[in-house]
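**Student:** turn this into a structure:
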Amino acid sequence: MSDPLLSSENTVPSSSPGRATFSDEPTFPSSPPSSPPGFPWEQPEKNTSKPLQHVANNAFSILGKRKPLTALTENARPLKKSRTTFSSTKPTAPANTLAQTQLSLGQPTQIKCPTCCMSYVPSSDEDRKLHTKYHKQNTEGYDMGKDFVSKARPYSVYPGADHTGWACAIDCHDKWGRKGKAQGVMAVVQREMGAVEIPEDEIWDLKKADPRLCFDPIWRTYLYVKGGKCVGFLLVQAIEEAFGVEEPVDELPSMAKTAAVKTGETASTALASLKARQQAATERNERLSKRPLQLSKHTHPAKLGIARIWTSPTHRGQNIATTLLDAAIEHWNDQVRLTKEGKERVRRESTLPPESRRIMDELAGPPRERIESKDEVAFSQLTEAGRRLATRWFGKGWGWGVYMD
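**Tutor:** Below is the predicted model:
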């Protein structure tokens, strides 16, 4: 007989798989729980936001606060300094800004002084100072110092007109201080005359001079010093030839006829006849002075050339220019005499053999000769005033020389 406990027919099937139930383990509900979400995005969102508060928006909240630059290298840009307030006691440095110093309203920017002929800008402080200095030198004379005449070399100073001044000769053998004074005067003269500038080395540098002319320089200047200031200037050079100024032929018949008529009208006395001829000659010279010079085609020998001559405007009409011309001729003849005496003394005292002395004489060249008349003097770059001076100094409107420098 079978045991009923072991019979399969009386056994009731379990609702779940067979698992032992213990008293120390929790019991689970009989129905299975709902399946959890399989992916993170399927999980429900948790509401963790706080209630909104009203915040005022500004530029910093939108753009963010600007951070200072970090110095990465030694040449980093410095931090921006805070502005100084009005309550600050330290003065601020002026800003380096451009400012307009003059207004351009169509007016002429440069003017020309009618006295010294210098062009300058009156609105410029620097130009006004330069013009004042140049104007004073031009009108009152170039300052030479009190001892300029007393320190001159022997046989280089000659009395001036009416013994009110002195004509001083300056050449390349003088000291550099005296040559600098003469160069300063010549700069004023050339600017006023508008003449072509002559290089300074050609006039003053003894090393660049012709060795054959070491005793007699080519260039010389003559300064008329009065009251410690130079009021007259003359620059001469040694020349060999010049062109003669010819007398106009086309006006000779008409001028002679006019003089004859005037002589016949007033020929009652010899004095009246002389005055008539002088008046006719004066009128003729005035007319000829307005015509261009007629030069001869051939040259004649000449020795002294007048390159530049000038007189201060406030000292004109005092025979300063003619005094300088006379002093130049006298100084030329003195130098010719002194040079011959010096060469003879050197020849007597020299211990060189005759052949060496002969070579030295050949290198020195032929000696210069004295100026016997004004016909051996010629002018260059004649202006209207220079032509009047030449006519007055020579005493005639033609017959004197003009050379090309």
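
**Student:** going forward, measure contacts and count neighbours with C-alpha atoms only.
**Tutor:** OK.

**Student:** doesn't residue 238 make contact with residue 218?
**Tutor:** Yes - at 5.1 Å, residue 218 counts as touching residue 238 under the criterion of Cα atoms under 8 Å.

**Student:** quick check, residue 380 in contact with residue 304.
**Tutor:** No - contact criterion Cα under 8 Å: residue 380 and residue 304 do not qualify, at 10.8 Å.

**Student:** what residue, apart from its backbone neighbours, is nearest residue 259 spatially?
**Tutor:** Leaving aside its sequence neighbours, residue 259 sits nearest to residue 280 (Cα to Cα, 6 or more residues apart in numbering; 5.6 Å).

**Student:** can you check residue 309 too?
**Tutor:** With Cα to Cα, 6+ apart as the criterion, residue 309 has its nearest non-adjacent residue at 4.4 Å, and that residue is residue 234.

**Student:** helix, strand, or coil at the one you found?
**Tutor:** Per DSSP: H, G, I helix; E, B strand; the rest coil, the local secondary structure of residue 234 is strand.

**Student:** just list the residues touching it, thanks.
**Tutor:** 221, 222, 223, 306, 307, 308, 309, 310, 321, 324, 325 (Cα atoms under 8 Å, 6 or more residues apart in numbering).

**Student:** how near is residue 182 to residue 329?
**Tutor:** Separation of residue 182 from residue 329 (Cα to Cα, to the nearest Å): 19 Å.

**Student:** so between these two, which is more surrounded?
**Tutor:** Set residue 182 next to residue 329 and count neighbours by other Cα atoms under 10 Å: residue 182 wins out with 23 against 18.

**Student:** so where do the helices sit in the stretch 251-400 of the chain?
**Tutor:** With helices called from DSSP state H, counting those that start in this stretch, the stretch 251-400 of the chain shows them at 252-265, 270-289, 320-349, 354-364, 384-394.

**Student:** would you mind giving the ones you listed as TSV with distance to residue 165 added?
**Tutor:** Formatted as TSV, these follow (distance: least, Cα to Cα, whole Å):
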stretch	distance to residue 165
helix 252-265	42
helix 270-289	31
helix 320-349	9
helix 354-364	36
helix 384-394	20
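
**Student:** can you get me a residue count around the residue lying closest to residue 186 once chain neighbours are set aside?
**Tutor:** Nearest residue to residue 186, sequence neighbours excluded (Cα to Cα, 6+ apart): residue 233, at 7.5 Å. When neighbours are counted by other Cα under 10 Å, residue 233 registers 24.

**Student:** might one say that residue 233 is in contact with residue 225?
**Tutor:** No - counting by Cα under 8 Å, residue 233 stays clear of residue 225, with 9.2 Å between them.

**Student:** identify whichever of the helices of the stretch 251-400 of the chain lies nearest to residue 171.
**Tutor:** helix 320-349 (11.8 Å; Cα to Cα).

**Student:** list the buried residues in the closest one.
**Tutor:** 320-333, 335-336, 339 (16 or more other Cα atoms under 10 Å).

**Student:** quick one more, to check against the first:
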Amino acid sequence: MQAKISAFFKPSTTKISDPPQLFSPIEDELELKAPEISITYKRRAPKADPCSNSQQTEETPVDLNSVVSTVKPACMLGQILNKKRSYAQFHLELGQSDFLLHTCYICGLKYARGEEGDEKVHKAFHKKYTQGIQFKGWHNERVVPMPSGDGARIILILDGDPSAQWNKILDVVKMIEKELGLEDGWLIHKSCKVYLFISSQRIAGCLVAEPIKNAYRVVCSEAPKSSSITHAKEAGSNSTVLHFGDVSFKREVIKTAPSVNSPELIDSDVSGAIFCDNEAVPALCGIRAIWVTPSNRRKHIATRLLDAARKSFRMGFVLESSQLAFSQPTSAGKILASRYSGTESFLVYKAATLNC
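**Tutor:** Prediction:
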């Protein structure tokens, strides 16, 4: 007879006892002495990072459980955006005379542009050269009495005056020698008399005179001058006629005779050599050098200095303008000497090189 299905779901009344546990002392000892094995992993050496200056060369063990996934910033883009470009100015040296030092065309001083020290030196020297060296005055001044309505005065300095006065003179002399191209220390000696023109507390002009015994008269070159005038007239006559096709226009030109003060009185080649007469004539005062600051030129300062030298060079005696002789006159000096003397045949002399 087949058993009913409910018989399979009846709980069992018999209690099955658990099998006895077997304990082995050897296994317990091995289990206690077995070491713990930790699993670690080594990360591969990363590629060179262009954003960082240092590179990791050692491999360090990394626990994967502590690794947190991070997103690497796009440093290349940031480097391009944040990088500041450095611009450098380059120059080509092709034999320029003023490649390193610039020469001032007014005062002639060479200096480095952009250098703070050189700029200050040039600024101070440029002001001294163009406006004159600053002069506050002395306690004992030898003032030459001259008519003056502008507050200027002329001071005479002689050998034996205080050294402080001569130190100021030497500062002026250095500027004169540099501009005239003279040798250092050539201009002044013991027999010289120095005249300073003071205006607005600055030395605006200087004249150095010395005693002489004779001089030579300049010879006028008439033939070259007449030929040059003839060519000028021919060129002038042709330039006054304007031709426009068959029509001609002629301009009327009124010519006047040049005055004594006109530069036309002097030979056209003012920068050329001076030809003198072989026969010496007596002279008393030699103008070794005369100089006026550029900003004070064409103000008759040189004329006033020459007047002061004529009236005070010899005590109690006033020299004639024709008794002054000039040493090595420049082109401007020729014009001044001719205007002041009233003739082209003014006196010149060769100044000797004397030691102070």
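
**Student:** once they're superposed, what TM-score comes out?
**Tutor:** Remark: TM-score between the superposed chains equals 0.59 [TM-score structural alignment, normalised by the length of the second structure]; 240 aligned residues with a Cα RMSD of 3.4 Å.

**Student:** so which of residue 380 and residue 304 of the first structure has more stuff around it?
**Tutor:** Between residue 380 of the first structure and residue 304, counting by other Cα under 10 Å, residue 304 is the more crowded of the two (24 against 19).

**Student:** list the contacts for the aligned partner of the more buried one in the second structure?
**Tutor:** Applying TM-score structural alignment, one finds that residue 304 of the first structure aligns to residue 285 in the second structure. By Cα under 8 Å, 6+ apart, residue 285 of the second structure lies in contact with 209, 210, 211, 212, 313, 323, 324, 325.

**Student:** and residue 163 of the first structure, how many neighbours?
**Tutor:** Neighbours of residue 163 of the first structure (other Cα under 10 Å): 9.

**Student:** how about the strands in the stretch 101-250 of the first structure?
**Tutor:** For the stretch 101-250 of the first structure, the strands defined by DSSP state E, counting those that start in this stretch occupy 111-112, 119-120, 142-143, 157-159, 166-170, 219-226, 229-238, 241-245.

**Student:** quick one: these as a markdown table, columns for distance to residue 188 of the first structure too.
**Tutor:** What follows is the strands of the stretch 101-250 of the first structure, written out as a markdown table (distance: least, Cα to Cα, whole Å):
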| stretch | distance to residue 188 of the first structure |
| --- | --- |
| strand 111-112 | 16 |
| strand 119-120 | 14 |
| strand 142-143 | 9 |
| strand 157-159 | 22 |
| strand 166-170 | 17 |
| strand 219-226 | 13 |
| strand 229-238 | 10 |
| strand 241-245 | 28 |
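
**Student:** among those strands, which is nearest residue 293 of the first structure?
**Tutor:** When those are compared by Cα to Cα, strand 241-245 sits nearest residue 293 of the first structure, at 6.6 Å.

**Student:** quick one: that closest one to the second structure mean distance?
**Tutor:** Following superposition, strand 241-245 of the first structure is found to deviate from the second structure by 1.2 Å on average (mean Cα distance after the TM-score superposition for the first structure).

**Student:** so that strand matches what in the second structure?
**Tutor:** Strand 241-245 of the first structure maps onto residues 214-218 of the second structure, going by TM-score structural alignment.

**Student:** one step back: who's in contact with the residue nearest to residue 186 of the first structure?
**Tutor:** 185-186, 189, 221-224, 308-311, 321, 324.

**Student:** so which of the helices of the stretch 251-400 of the first structure comes closest to residue 371 of the first structure?
**Tutor:** With Cα to Cα, the closest approach to residue 371 of the first structure among the helices of the stretch 251-400 of the first structure belongs to helix 320-349: 6.6 Å.

**Student:** what is the closest one packed up against?
**Tutor:** In terms of contacts (3 or more Cα pairs under 8 Å, 6 or more residues apart in numbering; DSSP states H and E), helix 320-349 of the first structure is packed against strand 166-170, strand 219-226, strand 229-238, strand 304-311, helix 384-394.

**Student:** could you dump the ones you listed into a markdown table and include distance to residue 113 of the first structure?
**Tutor:** Listed next are those as a markdown table, based on distance: least, Cα to Cα, whole Å:
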| stretch | distance to residue 113 of the first structure |
| --- | --- |
| strand 166-170 | 29 |
| strand 219-226 | 25 |
| strand 229-238 | 19 |
| strand 304-311 | 18 |
| helix 384-394 | 19 |
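
**Student:** for residue 253 of the first structure, find the nearest of the ones you listed.
**Tutor:** helix 384-394 (21.9 Å).

**Student:** that closest one vs the second structure, mean deviation?
**Tutor:** Counting by mean Cα distance after the TM-score superposition for the first structure, helix 384-394 of the first structure comes out at 1.3 Å.

**Student:** which residue numbers in the second structure go with the helix or strand that that helix is followed by?
**Tutor:** Downstream of helix 384-394 of the first structure, the first helix or strand assigned by DSSP states H and E is strand 401-402. Mapped onto the second structure using TM-score structural alignment, strand 401-402 of the first structure covers residues 348-349.

**Student:** contacts for the matching stretch, please.
**Tutor:** 214, 215, 216, 217, 218, 276, 286, 325, 326, 327, 328.

**Student:** now, the most widely separated pair of these?
**Tutor:** It's 276 and 286 that sit farthest apart of those, by Cα to Cα, at 16.0 Å.

**Student:** between these two, who's got more neighbours?
**Tutor:** Each of residue 276 of the second structure and residue 286 has its neighbours counted (other Cα under 10 Å); residue 286 has more, 26 against 18.

**Student:** ok, the more buried one - contacts?
**Tutor:** Residue 286 of the second structure is in contact with 209, 210, 211, 212, 324, 325, 326, 327, 349, counting by Cα under 8 Å, 6+ apart.

**Student:** if we go to 6 Å?
**Tutor:** 209, 210, 211, 212, 324, 325, 326 (Cα atoms under 6 Å, 6 or more residues apart in numbering).

**Student:** and what of residue 193 of the second structure?
**Tutor:** Contacts of residue 193 of the second structure (Cα under 6 Å, 6+ apart): 158, 208, 209.

**Student:** please name the nearest non-neighbouring residue to the last one.
**Tutor:** In this case it means residue 209 of the second structure. Nearest residue to residue 209 of the second structure, sequence neighbours excluded (Cα to Cα, 6+ apart): residue 287, at 4.6 Å.

**Student:** what about that neighbour, distance to residue 172 of the second structure?
**Tutor:** As defined by Cα to Cα, residue 287 of the second structure lies at a distance of 16 Å from residue 172 of the second structure.

**Student:** what's the answer for residue 316 of the second structure, then?
**Tutor:** In terms of Cα to Cα, residue 316 of the second structure sits 29 Å off from residue 172 of the second structure.
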